[in-house]
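> for reference, the sequence and a predicted model appear below.
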Amino acid sequence: MSAFAATVRRGGGWLPMIGLLSVVDAAGQLALPAALGRCVDAVVAGHDLGPWVAAVAGLIVVSVVADVLDAYAGAACVSRTTAWLRDTLVRHTLAVGPSGANRFDTGDLVSRICANSADAAQAGPAVVVVGTALIPPIGSLVLLALIDPWVAAAFLAGLALVAGVLRAFTRTTARVTGAYQQVQARIAARLAESLAGARTIAGAGTLLAERRRVLGPLAELRAHGDRTWHALSRSSAQAAVVGPLVLVAVLAAGGLGALTGRITPGELFAASRYAVLGAGLGALTGALGRLARARAGVARAAEVLGVEPLRYGSRTLPDRCPGGRLELRDVTVRAGAARLLDGVNLTVPAGALVAVVGRSGSGKSTLAAIATRLRDPDAGEVLLDDVPMADLSHDALRAAVGCAFERPTLVGHTVADALGDNLHRVRAAAGATHAHDFISRLPDGYATPLARTPLSGGETQRLGLARAWPARRLLVLDDATSSVDIVTGMRIASALASGRGARTTVVVTHRPTAAAGADLVVWLAAGSVRAVAPHADLWPDPDYRAVFA
């Protein structure tokens, strides 16, 4: 099933209701000219107007009620579909992991989830409205044929012009709408970057240049917007010509029919109303524009949903003490034509403290991501305690493996929320990483809102480390203490060293002291393992010493 069809189906029971109400409204619109025509004939013939006036009033009431209920059903359907689509996109974005989500700029991704989802959610109602919008012109043609075939023929000739206008409008709108959404997302992405780096921009004094960069695509956005309005105005101008032409043709044919006695004055009046109703482009252009926006929104959502998420198995890890034996077998990771890791074979003993070193771009962070299954290798296999990581269940993997980063993002309302959902475990982890010291000095301690908590780089890193600390088998630190002061860094290093044997710890570092304190050092160069040995054995090599320069 296509993404568009799946989005349409999410409208559920609201769609038949919208369709039924639209049909009722269209039927009322088609019946009203006939009833008004009967009123005209009754006046001309001097007959009782009462029944026909009552019929006209009833049809107007039915149309008004159908319009109100249709508006409610449409809003409910769009709200339901928008909520489903946003929930699906957020869940999928989290499921694909960092490597998948990084294919999109943050602002672009937010734009797809928020703005484009609302457009895509219009798919179901738009399809129904487009379908039912054909009822007035088709119904008008049928009813005109019943009144007089020559009148119907004149109307049918005018419909050919209407179809041409609609075809041109649809093609232009579909093309321009997608381009407009893409430029809009580009602006959102640049704005997100600027907000994240607001302090740097202010410090560098580049505010004006950054403003020009963020708002640079506005000219292109305006051009696409102008094209949309031009298409709409062109179709409106064409409708202003086509509509009267159809009406004149119908009135001319109907007038001749009235003169020859083929049709009554009331039928002539009804024919004029059917010409206006059937040739009216407002409802159709609005419905087609809505459909075009929905298709563009669905297409942008489908690009996100097309990214393959990380798949988890159902296995658990065997009981083993010490646990945490990590093995990489012929692991290759690519980024386009470049190889971030190239056929890496590596075994990290269970319970060991291992340092990973190398120059910038050697593959250290990629190795950390592979070891914690934040991404899967393009080739090869990663095993933890002899179990392929891809076979582990999500809960088993995340309970066993933790990762702390150089620039952690703290998520949650309070400091405690950012560290986990078990207060006892949170306090123990904060104590081990020496984060408890500064947390206890906050106004409300662990309950202090993150938004009101000024944190230094080192404090943020300690909180990130505390969040990962409960990992049972494997703890990976990707340069996670680079901003910590020397004394606190030594305390954390001591805590890591005291955990030898309980679990495996892998530390990505640029510090020779951290490498010296490890059991083994994995030396990476250009995506390959150059050596695995104790720091003291590697130190005589000048190339190794240059890694820390």
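Received it, and whenever you're ready, just let me know what you need.
> from here on, contacts and neighbour counts on C-alpha atoms
Noted.
> the strands in the stretch 51-200 of the chain, which residues?
For the stretch 51-200 of the chain, strands defined by DSSP state E, counting those that start in this stretch do not occur.
> all helices of it, in order?
For the stretch 51-200 of the chain, helices defined by DSSP state H, counting those that start in this stretch occupy the ranges 106-111, 117-120, 123-133, 135-147, 149-196, 198-204.
> what residues of the fourth one count as buried?
Right, helix 135-147. For helix 135-147, the neighbour count (16 or more other C-alpha atoms under 10 Å) marks 135-137, 139-141, 143-145, 147 as buried.
> okay, angle between that helix and helix 149-196 too, please.
With axes from the mean of the first three to the mean of the last three C-alpha atoms, to 10 degrees applied, the angle from helix 135-147 to helix 149-196 works out at 180 degrees.
> coming back round to it: switch the buried residues of helix 135-147 over to JSON lines; also include distance to V348.
Formatted as JSON lines, the buried residues of helix 135-147 follow (distance: C-alpha to C-alpha, whole Å):
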{"residue": "I135", "distance to V348": "71"}
{"residue": "P136", "distance to V348": "73"}
{"residue": "P137", "distance to V348": "74"}
{"residue": "G139", "distance to V348": "76"}
{"residue": "S140", "distance to V348": "79"}
{"residue": "L141", "distance to V348": "79"}
{"residue": "L143", "distance to V348": "82"}
{"residue": "L144", "distance to V348": "84"}
{"residue": "A145", "distance to V348": "85"}
{"residue": "I147", "distance to V348": "88"}
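> structure B:
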Amino acid sequence: MTAPDPADPPGPADPPGPSGEAAAARGADRALRAAARHSAGRLAAASACSVAAAGAALAEPAVLGHTLDLLLRQDPSGARWTAWCAAVIAAEVLLDAATARLGGGVDARSTAWLRRLGLGRLLRTAPHHAARHSPGELSARLTAQATTAGAVPTAVMGTAVALLPPLGALVALFLVDVWTGLAFLAGLPLLVLLLRAFARDSGASVSRYQEVQLAMAGRLVEALAGARTIAAAGTAEREQARVLARLPELGAEGRRTWRIYGTTVARTSALMPMLLYVVLGVGGMRLADGALGVGGLLAAVRYAGLAAGVGAVTGRLAAVVRGRAAARRTAALFDLPELPQGDRWLPEDGPGTLELQGVRVVRAGAVVLRDVDLLIPGGTTAAVVGRSGSGKTTLAAVAGRLTACDAGRVLLDGVPLDELSGEELRRETGHAFERPALFGKDVAAAVAFGGGRAAPDRHAVRAAARAAGADAFVRRLPEGYDTALPDAPMSGGELQRLGLARAFCRAGRLLVLDDATSSLDTVTAREVERALTHDVRPGTRLVVAHRISSAARADLVVWLDAGRVRATGTHAELWRDPGYRAVFGDGAEPGPHPRPAAEPPGREAVR
């Protein structure tokens, strides 16, 4: 089990305490085993090449030493052994290259697998689960941490195989000559110091790789900021592809980093001559005494070089430890619960009747909605009012199935929402939020954004923008509806109007507006309410309201108090209750707003 990292405090997905750490470590190990199985064939091939390369490395000094002795004695078999030397050296070089290539591929595949699994689970969970982690933390888990974790399978394999040449070389060194073996052991502390200096100075080679990672993290933060919009639109897979679109570039940078790493490792051989000189000096004295032949001296020096590789095992073990710690953080995303979906469809031409039966929602141990029973007839505009913290936003999320209830059920036209297919759910339920997130290359694409039905054409996009009061300011933009979003600075009210236009453009039989007009002025808000009645596809409206005018214009008012439905009725009926009047502030006027008269024929409806 890895020790807790002080820089990564326990969070909701990382329970504190020994049992939580043990569970997190087990989850990380399961994720790493699954990642290894994902590239099992390549990992097995890399292991085989690495073991074969270790065998060739161990055989090379003995073969070289024996060949040299034969050549010095002018033995006829020396030519044959020279060929063997060339074959062993070539095999070692080729096998090392194959191991590096296969290992880099395993790392890339494991990292991509961890990222895809974590991101897919993150975008398919309820938005409130994703909100338990900050965007920066989630970005780190899916970028840098996933990269470190993805290297664990090859690091474990490499650590095990890396022990073979140093241990075998040390044994062979003592077999060749005991004194050269002792000389190597005496110089081992110096080798450790040299390797430590190398580890300290080798971090600069990954800077370009991290630059691409940060670019991907930026897209990820955008997606996380709009998690509710993505969930409401049913476009999790599309956004997953957008966030991961630069993976090929990241792969190219990763391969470049591996090449730099290989070159750096090759150059570090220059840091070890002092140790080899000690062995060479002792071996030379043994040669002068006649206790060691020329070939034996060559073998001793070569085996000393191989034994010096034992220091690299420490670095590999450190990589495994870091990778498991990173995997623990990344694997925490795999435990995020997905919203279950069914395969049912709604009845044709249903009116949009919304019914909540005994709905109970618990968040962080506190009951947010408590045994809510509510029936909203199809075609009704229902305003949800209540003091801050009464559960209005949670009720809106449950009604549109952006989150699941812990007890009870929600039905639309008699069908439980958790039994609907994802496509049908997002086709027939629309959402608009207080702070909408816009996605797309330009304004028109942002209004048309969504899933579950065919993409609306430009005519429908403009009709929806007119209904939301957004058409006028969009036409004033440099390129109108073709203006790129980064080039279209908008106020909070303009942003809300585009969010409303998006909801109107894809309105189904149920439309949920969660405080979606809070940034609009009173006149614009009334125009939007009128358009919602006459210019948008008919259906049921559930409106989280703070304005008296919104409640007064609604067919039905749902008054929430501390997570319970305190009363339902028309605004005029509830206004008699002092507690209801207090929801809108002391001294609030009843503000009667007669419902607008029917529009003349010919008005264009947003479908």
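Now that the structure is in, tell me what you want to look at. In this text, all values refer to a predicted model and were calculated from it rather than measured experimentally.
> superposed, what's their TM-score?
With the length set by TM-score structural alignment, normalised by the length of structure 1, the two chains reach a TM-score of 0.77; 478 aligned residues with a C-alpha RMSD of 3.8 Å.
> just to revisit the earlier point, and the helices of the stretch 51-200 of structure 1: which comes nearest V246 of structure 1?
The minimum distance between V246 of structure 1 and the helices of the stretch 51-200 of structure 1 falls on helix 149-196, with 5.0 Å, by C-alpha to C-alpha.
> R363 of structure 2: how many residues sit nearby?
Burial of R363 of structure 2 is recorded as 12 neighbouring residues (other C-alpha atoms under 10 Å).
> would you map the strands across the stretch 301-450 of structure 2?
Under DSSP E, counting those that start in this stretch, the stretch 301-450 of structure 2 gives strands at 354-363, 366-376, 381-385, 407-412, 415-416, 429-433.
> for L276 of structure 2, which of these is the nearest?
Closest approach to L276 of structure 2 among the strands of the stretch 301-450 of structure 2 is made by strand 354-363 (64.7 Å; C-alpha to C-alpha).
> can you say which of the helices of the stretch 51-200 of structure 1 is nearest to A428 of structure 1?
With distances scored as C-alpha to C-alpha, the stretch of the helices of the stretch 51-200 of structure 1 nearest to A428 of structure 1 is helix 149-196 (31.3 Å).
> now do the closest one: distance to the chain's middle.
22 Å (C-alpha atoms, centre = their mean, to the nearest Å).
> quick one: residues contacting the residue nearest to the spatial centre of structure 2.
In structure 2, the residue lying closest to the centroid (C-alpha atoms, centre = their mean) is L119, at 3.6 Å. By C-alpha atoms under 8 Å, 6 or more residues apart in numbering, L119 of structure 2 lies in contact with 142, 240, 333.
> tell me the one among those nearest to W345 of structure 2.
Q240 (25.7 Å).
> relative to G585 of structure 2, how far out is the closest one?
To G585 of structure 2, Q240 of structure 2 is 44 Å away according to C-alpha to C-alpha, to the nearest Å.
> so for the two, which sits in the more crowded spot?
In this view Q240 of structure 2 and G585 are compared by other C-alpha under 10 Å, and Q240 has more residues nearby, 18 against 11.
> before we move on, the earlier item: now the helices of the stretch 51-200 of structure 1 in CSV, with distance to A292 of structure 1?
Listed next are the helices of the stretch 51-200 of structure 1 as CSV, based on distance: least, C-alpha to C-alpha, whole Å:
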stretch, distance to A292 of structure 1
helix 106-111, 18
helix 117-120, 9
helix 123-133, 9
helix 135-147, 20
helix 149-196, 5
helix 198-204, 37
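> which one, of these, ends up nearest to G464 of structure 1?
Closest among the helices of the stretch 51-200 of structure 1, using C-alpha to C-alpha: helix 149-196, at 18.3 Å.
> what is the closest one packed up against?
On a contact count with 3 or more C-alpha pairs under 8 Å, 6 or more residues apart in numbering; DSSP states H and E, helix 149-196 of structure 1 meets helix 106-111, helix 135-147, helix 207-215, helix 218-260, helix 265-279, helix 282-305.
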